[in-house]
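Engineer: Next input, structure requested:
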Amino acid sequence: MSDETRHRIIVGVDYGTTYTGASFVSARSQDTNSIALITSWPRLGHGTETFIKTPSRIAYAAENGGKEGWGFAVESEMVAYSWTKLLLDRNTPITRFDGALEEASGMGIFRLPPERNAVHVVGDYLSKVYQHILHCLAKEITEEILQITPLEFWFTVPAMWSDQAKHATSQAARLAGFGGRPERPEDTISLVPEPEAAAIAAIRKTTTDGMGFSVKPDDGVLVCDCGGGTVSIQTVYPALTFEELCPGTGGKCGSTAIDRNFYIFMKRRFGQAFESLPCQKIGPGSLLMNKFEIVKQAFGTTPEDTVHELPLHMKLSTADPKHYNSTDRVVLISEKDLSSLFAPVVKKILALVRAQIKDAKKQRGRDVIDRIILVGGFGSSEYLRNVFIDEFERPTSKIKVTVPHNAQAAIVHGAALRALEGICPRTIRCRRHYGYSKSLLFVEGVHSEADAWVDLFTDNKYAGGFVQWMTKKGQELESGYVQSWDTFRSHRDGDNLVYKSGLYSSDATLTPWRLDHKGVRKIGDITVDFANVDLAVFPCRMVSHKKVYKLQYSHNVIFGAQEGVLHFEARANGQIIGQTSIDFAQALYY
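Structural biologist: This next block holds a predicted model:
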């Protein structure tokens, strides 16, 4: 049976920092409205909670007296792990958009259980999600049919997720069972950027239901999920096509940024009385934070003189009655207090969006953005919508701000749509500069002896420490774009046949030319193994009674592959000469 006729099921998975959602649809479906959201999730006790998403949280039996739980089934007093997704991207430098992330990290908010890293914990959590998705699918199509039906999983990832974080996400998903089980060899995993998924869902909806402001060719649409992705509509009918106008931007400034500000606010107001409390009392999923979540979602719709009560037992020597009711054991937080938590986060989001609008204008030479669509959990905030309307819907502006129905589900719905209709940008914009390590022929008086080395095969003297950029930030790339570069290694008979080449990136405006420049960051090493290669095909000479081979080959780096991660090949004479992999550099920033 061909791939075209074989029945498949497409599953969209939006693993978020605070919540996780999933959707599914038959690959044969001709109706985009047939995409189903999973809305029943396991809860405490027995039965399910009816929500479009479940908390991204897991508790281990070993730390909870033999009891375990995940999502809604984690009790508030349990030792549990949340926000673990942010730890998958710890080797990305904190930006000005990342708010109180570093300080919150210092408070111990980001924790991991003993002997388990972030990939393991995310994998453990996603394994529960995976089993639940299979359970829901089996109820829909029967267990027997599910066993023989390939599943195509599409995971959403943030716009500015590093290559290491994409790899870590894919690795955790495979540990969980997605696309990596021997009994299901035809299952696959692909990654799709969150703004792209949201754009597909939001824009596609306007072309089919006639609601809101209809899009037309050459419209510029900015989809904001507390970051930004900007696209230009190319065609609407018979198929929706678009291209990226400028690289997606983002920071860790979503809804959890307000939570981080709240932790720091509480630390500064109550000091050690708050800091000394265990994570079960103040961490994500606690009674305190569950109540704060309700207050946070309602902000912008409640009267200005409202004072909210948050349950928390603290031992305070002297309690200010304006801030803490020691009799009822509740924290008192005013609308003014809430505004101080929201304002810096929203300010950073506005800065991101303004930068996207400016970049899009620079790209096209005119004002190009017609609409801003707010999606995601924070995108449904009435406060955020009103701020955006005040900021961007001015008399002199053509921009309109819209929020799709069920903004929280837009990303996971778009992930399934991406696969169902094959909707994707015809071209993408490179998120950052990419390059590789390079040596130059040594020039006396120009290059440093500290960088000098002599090649065994050619006897030429070289200077190392340079970088050759193969793509530039903002460069327009076709989907599946391949960049190649030729290189060689002088190999002495008997030496190790495994070689590494450094892969680097930079977010700097101007590309640095030295590897030691502060704006250059090492992604990792591309590893090529020649152990099973016939060395006789390469030039050879005798040096000190030993054969020295000139291993000539090329590196191919594939950008924008469907799987959503960088792919690598090593080739010689047009043939793949070995499997390549990348060892990601580990530089933890929080």
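Engineer: Going by C-alpha atoms from here, please, whenever you check contacts or count neighbours.
Structural biologist: Will do.
Engineer: distance of Val215 from Arg371?
Structural biologist: 9 Å (C-alpha to C-alpha, to the nearest Å).
Engineer: Determine the residues that are contacts of both of those two.
Structural biologist: The overlap between the contact sets of Val215 and Arg371 (C-alpha atoms under 8 Å, 6 or more residues apart in numbering) is empty.
Engineer: all helices for the stretch 301-450 of the chain, in order.
Structural biologist: Shown for the stretch 301-450 of the chain, the helices assigned by DSSP state H, counting those that start in this stretch span residues 335-364, 376-379, 382-392, 410-421.
Engineer: In CSV: those, plus distance to Thr54 and mean neighbour count.
Structural biologist: Output for those, formatted as CSV (distance: least, C-alpha to C-alpha, whole Å; neighbours: other C-alpha atoms under 10 Å):
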stretch, distance to Thr54, mean neighbour count
helix 335-364, 24, 18
helix 376-379, 12, 22
helix 382-392, 22, 16
helix 410-421, 13, 27
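Engineer: between the ones you listed, which one is nearest to Glu152?
Structural biologist: Checking the helices of the stretch 301-450 of the chain against Glu152 by C-alpha to C-alpha gives helix 410-421 as the closest, at 8.4 Å.
Engineer: ok, and what's touching the closest one?
Structural biologist: 10-14, 21-25, 27, 29, 32, 35, 37, 154-156, 192, 194-202, 375-376, 404, 423-424.
Engineer: and these, which are buried?
Structural biologist: Listed as buried from the contacts of helix 410-421 are 10-14, 21-25, 27, 32, 35, 37, 154-156, 192, 194-202, 375-376, 404, 423-424; burial here means 16 or more other C-alpha atoms under 10 Å.
Engineer: Inside helices: which ones of these?
Structural biologist: Counting by DSSP state H, the part of those found in helices is Glu194, Pro195, Glu196, Ala197, Ala198, Ala199, Ile200, Ala201, Ala202, Gly376.
Engineer: which one among the residues you listed gets closest to Lys500?
Structural biologist: The closest of those to Lys500 turns out to be Glu194 (C-alpha to C-alpha; 32.2 Å).
Engineer: does that closest one really touch Trp161, like I thought?
Structural biologist: No - Glu194 lies out of contact with Trp161 (C-alpha atoms under 8 Å); the separation is 9.9 Å.
Engineer: Second chain to compare with the first, below:
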Amino acid sequence: MTLKPTAGEADGQQRCIVVAVDYGTTFSGVAWAQTARPDIQTIIVQWPNTEGSLEGRTSDKVPTELTFDGEECRWGFEIDDDEPRHQWFKLGLDPKQEDEVSHLAIAYPDRKALPPAYDMTRSPGALATTYLTCLRNHIMSILQLKLGDGVINTTPIRFTITVPAIWDDAAKARTQHCAKAAGMGRDIRIISEPEAAVVYALDAMDPHNLQPGDTFVLCDAGGGTVDLISYTITGIQPNLTVRETVAGSGYACGSTFLNRIFARYLEDQLQDLEGYDDDTLEEALQDFETNAKRRFTGEDAGVSVRVRGLVDNPAKGIKRQRLTISAEKIKSLFEPVMSTIITLVMTQLKQTKQAKAVILVGGFGQSPYLRNCLKKIVPQAIEVLQPVHGWTAVVRGALIKSLNEISPDTSRICIASRIARKAYGLSCGTAFDPAVHKDSAKYFHGFSGVYRISVMSWFVKQGDEIDENSPLSTDWYQTKPVVEGRFGFVTTKLYCFASTTAESPPMYPCSDAKKLVDLTADLSAISRALIPVERGKDGKDYYVLRYQIKVAFFSAHTEYSLWYKGVEYGKVMAEYA
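Structural biologist: Next comes the predicted model:
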């Protein structure tokens, strides 16, 4: 994890090119701008195709897919429709999410995805790095084409990459590590996907319709996952300021599952017909993806897809190589996905209690049928909105937020506070109390002259509101016998705890308290005269180090630092367990 940018890197006045990467589960997007002209923001829409042309395919996003021919790889639109490919490897960066596979992923496995044992030498991290390398190389080619070598060779390029809000810090750090290995630089910003989306959505909305106290639920419905988060407006002047109201939630129930459900339906209906083959299925699925799925409203008489090679069959609904499917059947195919998304949205609405609107972004967030279903379910007073450019809302918002961080004077949107998704704490010694503590775990502490016991001190509770602009500072102390010499490296183990119920965090260090990081600071530079020496109850002299640990929580990462007498000592290293 990068804790602190260097002074040069932090210079907000330095002219640079800002590149935002929405590294998605099924599709990825890129946007860029120059700080000299932040008002001109460009989405990359040209991608290499199967013929190898740099700008052979036009799309707002590119598939997050890889295939290999020996050591040579192809990515995105370079892969033919009928080829096996690596998919969904992004989720492997968070093993916890991969272990908690959704019921839809189990019921409707991807028929194209390569089996896990296809190539065990290619880990999710290696695949992510390879994909991001391909993406980075294409970005550089596009920038050179648009700006010229002179600008590219003399202007710093800063990358921002998005991550799911529900991922833990270790998974976000793995994503950042893969981006660094892919050549995206060492000062890579990370931003949570729903927060980026809400920055864009608010930036695109009419400010006259927004008032302090307004609460809204942001639903980012993508191909692989659906993420939700709720915000309340706290101020509109001079900037639009919001705070997170309900912690984010998410689930693997994106629109790719509709494709899998539809593919199974087609195979069941057509596989025994003369002329049916894999090409028939692939073309029908492509037609469904680009037309029927995106246009279906629920009020249509039905939908039709191309089934090339099949003769007319009235019993099956096939005429002139088109298969017509009734609206009721399409609704039944949509139902497993729609019901899951509706449950997620209603859960957020129940927790907010006073939402004014549900804002739909992401590729599937633009579905008129999803919007109509939600409008029928949510209370009438709650609007269901689909901002323009919803599929690229995350990457557009990530670019806006990155530009705002570099040039705060241009910022129009401010996220004032967030909700802690976990409890954070550390193990420390406290005076033993036989009425409270376990007798078997006590130990004698020479300096204080009393029995003590190691307990968890949770300085952030799950559900706490955290202010990004006010780092949390907590006071601690350590002792060391003078005869053992001065303090050198001081290591503090940080833990986290998350519960899906109202369960309180544990009192004692245990397996439920997951080790998050080791924070190590080099204190050998502190003058001996600055560390007080005190006589312990056991008659020995001790160095007594009273210090502060400061924790700053940002959109998608956490920064830790150790301070002594108002000075931050060295560079705190955070090693994820």
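Engineer: Per the alignment, name the residue of the second structure opposite Lys139 of the first structure.
Structural biologist: Using TM-score structural alignment, the equivalent of Lys139 of the first structure in the second structure is Leu145.
Engineer: what helix or strand does that match sit in?
Structural biologist: Leu145 of the second structure belongs to helix 124-147 when assigned by DSSP states H and E.
Engineer: For that helix, name the packing helices and strands.
Structural biologist: Counting contacts by 3 or more C-alpha pairs under 8 Å, 6 or more residues apart in numbering; DSSP states H and E, helix 124-147 of the second structure packs against strand 65-69, helix 169-181.
Engineer: Would you map the helices across the stretch 151-300 of the first structure?
Structural biologist: Under the criterion DSSP H, counting those that start in this stretch, helices of the stretch 151-300 of the first structure are mapped to 163-176, 194-208, 255-270, 272-275, 279-282, 287-298.
Engineer: Among those, which comes closest to Asp486 of the first structure?
Structural biologist: Distance to Asp486 of the first structure, taken as C-alpha to C-alpha, is lowest for helix 163-176 among these, at 22.7 Å.
Engineer: Tell me the counterpart residues of the closest one in the second structure, please.
Structural biologist: With TM-score structural alignment as the criterion, helix 163-176 of the first structure aligns to 169-182.
Engineer: Outside of the matching stretch itself, list whatever touches it.
Structural biologist: In this structure, residues lying in contact with stretch 169-182 of the second structure by C-alpha under 8 Å, 6+ apart are 1, 93-94, 125-126, 128-130, 132-133, 136, 161, 163, 185-186, 188, 190, 516, 556-558, 576-577.
Engineer: mind checking how far it is from the chain centre?
Structural biologist: 11 Å (C-alpha atoms, centre = their mean, to the nearest Å).
Engineer: Equivalent analysis for stretch 460-473 of the second structure, please.
Structural biologist: Relative to the centre of its chain, stretch 460-473 of the second structure is centred 19 Å away, using C-alpha atoms, centre = their mean.
Engineer: Span of that stretch from start to end?
Structural biologist: End-to-end distance of stretch 460-473 of the second structure (C-alpha to C-alpha): 11 Å.
Engineer: neighbouring contacts of that stretch?
Structural biologist: The list of residues contacting stretch 460-473 of the second structure from outside it, by C-alpha under 8 Å, 6+ apart, reads 247, 416-425, 497-498, 548-554.
Engineer: buried sites along it?
Structural biologist: Of the residues in stretch 460-473 of the second structure, Val460, Lys461, Gln462, Gly463, Glu465, Ile466, Asp467, Glu468, Pro471, Leu472, Ser473 count as buried by neighbour count, 16+ other C-alpha under 10 Å.
Engineer: thinking again about what came up before, which members of the ones in helices among the buried ones among the contacts of helix 410-421 of the first structure are the farthest-apart pair?
Structural biologist: Ile200 and Gly376, at 13.5 Å, using C-alpha to C-alpha across these.
Engineer: Need the overlap of contacts for the two.
Structural biologist: Counting by C-alpha under 8 Å, 6+ apart, Ile200 of the first structure and Gly376 have no contacts in common.
Engineer: circling back to that earlier point, from the contacts of stretch 169-182 of the second structure, which would you call buried?
Structural biologist: Burial by neighbour count, judged by 16+ other C-alpha under 10 Å, picks out 1, 93-94, 125-126, 128-130, 132-133, 136, 161, 163, 186, 188, 190, 516, 556-557, 576 from the contacts of stretch 169-182 of the second structure.
Engineer: Just list what the top strand by length along the first structure packs against, helices and strands only.
Structural biologist: Selection of the longest strand in the first structure by residue count, based on DSSP state E, yields strand 546-558. The elements that strand 546-558 of the first structure packs onto, with contact taken as 3+ C-alpha pairs under 8 Å, 6+ apart, are strand 482-492, strand 540-543, strand 567-572.
Engineer: most tightly surrounded among those?
Structural biologist: Using mean count of other C-alpha atoms under 10 Å, the stretch among those with the largest mean neighbour count is strand 567-572, at a mean of 19.
Engineer: post-alignment, that strand versus the second structure, mean distance?
Structural biologist: Its match in the second structure and strand 567-572 of the first structure itself, once the structures are fitted together, sit a mean 2.0 Å apart by mean C-alpha distance after the TM-score superposition for the first structure.
Engineer: Report all helices and strands that that strand contacts.
Structural biologist: Other helices and strands packing on strand 567-572 of the first structure, by 3+ C-alpha pairs under 8 Å, 6+ apart, are strand 546-558, strand 575-578, strand 580-584.
Engineer: Can you state the residues of the second structure onto which that strand aligns?
Structural biologist: Alignment of strand 567-572 of the first structure against the second structure: residues 559-564, by TM-score structural alignment.
Engineer: From the chain's centroid, how far away is the matching stretch?
Structural biologist: With C-alpha atoms, centre = their mean as the basis, stretch 559-564 of the second structure stands 25 Å off its chain's centre.
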